[in-house]
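Engineer: Sequence first, predicted coordinates after that:
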Amino acid sequence: MKPPSSLVGYARCSVDEQDLNAQEQRLRELGVAEDRIYLDQGFTGTETERPGLDQALAAVRTGDTLVVPKLDRLARSAPDACAIGNDLARRGITLSLDGQLYDPTQPMGKMFFEILTTFAEFEVDLLRTRSREGLSGLTTIPETLARLEFSLDSPRVHGPHLGVLLCDIDHFTTITETWGDAFGDVVLATLAVRIRQTLRQGDTVGRFGPDEALVLLPGVHSIDNVAQIAEKIRCCAEEPIHHSGVTIQATLSIGATLAVPGESVETLRSRLETATDAAKEAGRNGFTCA
């Protein structure tokens, strides 16, 4: 076993202080001395500035071991983790993930490191997706698709047409890259509430993609009715979102159409995506009918 002086520990959490304490305790259990533990709190995995990690990487020397409780605490993504692994290999530093040693200078160790990185990124993405489904309060993507298919196959008992809207959040990736995933969650939840507030009784809204919502409007009489609702949603959505001292201007590009009785989900989706793309090309924060 290596002496404590050759072990350098690192832990990170975005907001949960209890989680950070648990990670610190685990590092001590793995033999890392108190003064050799470096921390980042309040920094999401997507942020490029992580002073605690910079200090930990500067503290390790050739022959030392960098100790991390979990791989997803170390890196933002698979490319980021591989870059850190390559740096450790170049400097002759071993990585310990919760006590399991990986020597990136050895081919087998490097292979396992990259495999673990890929699975860690998948796990984080999966948890993020589940978290956002809960935060938005909307039906899940499979449930939304099932409702759409049922609506397409059902007779028009509430009116002559079924209107459908595809609402895509403009520049959502830029929002999360600028302010972090936590702010992205706030935007998703806020826009979901605003969309629901604009709808009529009997209308439904559900998730249709990572940053998309699908709105079903039964009983409309023309595409003009659908356009009126789309404009109402657009106006409500563009109101600034204020959170933790930050103001975010989140807007929607909306594709609007009337469903054709008996058509497939794939055909309708293609038409909606074409209309949404047209709204984006026209400058975003608007809608296009197809």
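Structural biologist: Thanks, I have it. Residues are numbered from 1 along each chain as shown.
Engineer: contacts and neighbour counts: CA atoms only from here.
Structural biologist: Noted.
Engineer: all helices of the stretch 51-200 of the chain, in order?
Structural biologist: Ranges of helices in the stretch 51-200 of the chain, per DSSP state H, counting those that start in this stretch, are 51-59, 78-91, 107-136, 141-153, 172-179, 181-198.
Engineer: Distance of Asp64 relative to Thr173?
Structural biologist: Distance, Asp64 to Thr173, by Cα to Cα, to the nearest Å: 37 Å.
Engineer: can you check Glu133 too?
Structural biologist: With Cα to Cα as the criterion, Glu133 and Thr173 are 17 Å apart.
Engineer: this is the other structure I want to compare:
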Amino acid sequence: MKIAYARVSSIGQNEAAQVDILSRHGAEETFVDKASGKTRDGRPKLAEAIKFARRGDVLMVTRLDRLARSVIDLHAIAKELDGKGVDLIVTEQSIDTTTPHGRLMFNMLAAIAEFETDLRRERQLEGIAKAKEEGRYKGRPVTVDVDAIRAALAAGDRPMAIAKRFNVARSTVYRVMSETAAAN
């Protein structure tokens, strides 16, 4: 059986192009996640697709970066599939792990995918640093009224009640508590 897996990084993106390509390659069952590919966490449909696959099946993706963005995750997924007797086909990069050439391409492109992710992160950090230097980057706007939390703490309110009232995590209340104690 040909099992398809498609992934887009965010809710605003559309997986239709991937699903169409996989359907043209004979996908019989399709699983779609809308989540980051940096880790396997938070991708229930990937776990479901791997669990669904049986010996002799093929898991298809359009590109390796749709499956994972790190070499470690790609190899872990490939090893898990191999252990189940499931082959991997990457339709748009001509990778078929049933052949020696396909396994070589898989390993080379996995390394390149991770490299691209690292470069993107590096460029983003450089852009943020430059924007900060030029005074254009202010960071995320503060949404917590620290003074109001301090007042509630001073009034003897419990951290959990404060967190609910101000719609913040308890850890935020505890952070304000420790910062206040350190300042005194």
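Structural biologist: Thanks, I have it. Note that the structure is predicted; figures quoted are calculated from it, not measured.
Engineer: just to revisit the earlier point, between Asp64 and Thr173 of structure 1, tell me which one has more neighbours.
Structural biologist: Asp64 (21 against 13; other Cα atoms under 10 Å).
Engineer: Now which residue in structure 2 aligns to the more buried one?
Structural biologist: When structure 2 is aligned by TM-score structural alignment, Asp64 of structure 1 is paired with Asp57.
Engineer: you'd agree that match is up against Ile89?
Structural biologist: No. Applying Cα atoms under 8 Å as the test, Asp57 of structure 2 and Ile89 come out as separate, 10.6 Å apart.
Engineer: so what's Leu20 of structure 1 up against?
Structural biologist: The contact partners of Leu20 of structure 1, by Cα atoms under 8 Å, 6 or more residues apart in numbering, come to Ala11, Arg12, Cys13, Gln41.
Engineer: ok, and the closest non-adjacent residue to the last one?
Structural biologist: What sits nearest to Gln41 of structure 1 in space, not counting adjacent residues and going by Cα to Cα, 6 or more residues apart in numbering, is Cys13, at 5.2 Å.
Engineer: Hmm, the one you found is touching Tyr38, no?
Structural biologist: No. In this structure Cys13 of structure 1 lies outside contact range of Tyr38 using Cα under 8 Å: 12.0 Å.
Engineer: State the distance from Asp57 of structure 2 to His101 of structure 2.
Structural biologist: 20 Å.
Engineer: re earlier: can you put the helices of the stretch 51-200 of structure 1 in TSV and add distance to Glu24 of structure 1?
Structural biologist: Listed next are the helices of the stretch 51-200 of structure 1 as TSV, based on distance: least, Cα to Cα, whole Å:
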stretch	distance to Glu24 of structure 1
helix 51-59	13
helix 78-91	21
helix 107-136	20
helix 141-153	37
helix 172-179	26
helix 181-198	23
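Engineer: Out of those, which gets nearest to Leu272 of structure 1?
Structural biologist: Nearest to Leu272 of structure 1 among the helices of the stretch 51-200 of structure 1 is helix 141-153 (12.9 Å), distances taken as Cα to Cα.
Engineer: Give the buried residues for that closest one.
Structural biologist: Within helix 141-153 of structure 1, the residues scored as buried using 16 or more other Cα atoms under 10 Å are Ile141, Thr144, Leu145, Arg147, Leu148, Glu149, Ser151, Leu152.
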